[in-house]
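*Asks:* Based on what follows, work out the 3D shape:
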Amino acid sequence: MKNCNSVKKAMDFLTQKQLTFVFKDIKKIDNNILNLWLLKRNLNELINLSSTSARKLNLNKEKLQSLSKEELFDLVLLNPTLIKRPIIEINNEILIGKDYEKI
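*Replies:* From the prediction side, this is the model:
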């Protein structure tokens, strides 16, 4: 979502570092992309519990822990705005949120 402030800041950061990147809309992730991310990171790390989407779904730590991995996976695919942003794939790593500042 290019209108997300976190994504805008990350894109500005990458541009200032003169790094080439390809923007992918979080709303267009699919099983393959999510599975690739999960090879490197835990699904719980990807979820933003303070997002509007999480609040609408009444998703909190307790509910998150009560869901199976499959249920959580499906929930994220149906509601990709639950994912913390930005997600940056670089050097065989998945950076979440402000992790990009380590680049």
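*Asks:* use CA for all of it now, contacts and neighbours both
*Replies:* Will do.
*Asks:* Between the two ends of stretch 70-86, how far is it?
*Replies:* One end of stretch 70-86 to the other measures 23 Å (Cα to Cα, to the nearest Å).
*Asks:* buried stuff in that stretch?
*Replies:* 72-73, 76-77, 80-86 (16 or more other Cα atoms under 10 Å).
*Asks:* ok, residues contacting the longest helix along the chain?
*Replies:* In the chain, assigned by DSSP state H, the helix with the most residues is helix 5-16. Outside helix 5-16, the residues that touch it by Cα atoms under 8 Å, 6 or more residues apart in numbering are 1-2, 20-21, 85-86, 97-98, 100-101.
*Asks:* Try it again at 7 Å.
*Replies:* 2, 85-86 (Cα atoms under 7 Å, 6 or more residues apart in numbering).
*Asks:* this one next, for a side-by-side:
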Amino acid sequence: MTTTPTIYGIANCDTIRKTRKWLDAHQIAYEFVDVREQLPPSSKVSLWLEKVGAEQLVNRRSTTWRNLADSAREALEGGAAEQILLDHPTLIKRPVLELEGEVIVGFSADRYQQHFNV
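*Replies:* This next block holds a predicted model:
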């Protein structure tokens, strides 16, 4: 593997913990970015939306989504997903794994095994 994957998420998220544990168990080095501490640049969020779409990237089961104003939900549905995700980074489904231009959202051991050939 030529580059190190980057994992975006929240440090205390159970899915992030599971992802990091899986990567560690398979001795895969990675960089972790806590989106609460280091907001991803708009170009990064734009790339994710381009690669996987808002339907996959927005976590509609999160507390943030449940507490989101109706106007923000409507704006998201109306095409303002990038700005809404930048304003509310905890709406980003976790983890976002980025490697060599590929973006994988959510954790799946089977998908990771296939992706990393382990």
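*Asks:* still on that earlier bit, what is the nearest of the buried residues of stretch 70-86 of the first structure to residue 27 of the first structure?
*Replies:* Distance to residue 27 of the first structure across the buried residues of stretch 70-86 of the first structure (Cα to Cα) is lowest for residue 80, with 5.5 Å.
*Asks:* The second structure: strands as residue ranges?
*Replies:* Secondary structure of the second structure (DSSP state E): strands located at 6-9, 31-34, 96-99, 102-105.
*Asks:* Centre of the chain to the second one, how far?
*Replies:* Same thing as strand 31-34 of the second structure. Mean-position distance between strand 31-34 of the second structure and its chain equals 11 Å (Cα atoms, centre = their mean, to the nearest Å).
*Asks:* coming back round to it: let me have the buried residues of stretch 70-86 of the first structure in a markdown table, extended by distance to residue 48 of the first structure.
*Replies:* Shown next, in a markdown table, are those (distance: Cα to Cα, whole Å):
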| residue | distance to residue 48 of the first structure |
| --- | --- |
| 72 | 13 |
| 73 | 14 |
| 76 | 11 |
| 77 | 14 |
| 80 | 10 |
| 81 | 9 |
| 82 | 6 |
| 83 | 6 |
| 84 | 5 |
| 85 | 8 |
| 86 | 11 |
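*Asks:* Which ones among those residues lie within helices?
*Replies:* Among these, DSSP H puts 72-73, 76-77 in helices.
*Asks:* So which bits of the longest helix of the first structure are buried?
*Replies:* Applying a neighbour-count criterion of 16+ other Cα under 10 Å, one finds 6-7, 10-11, 14 buried in helix 5-16 of the first structure.
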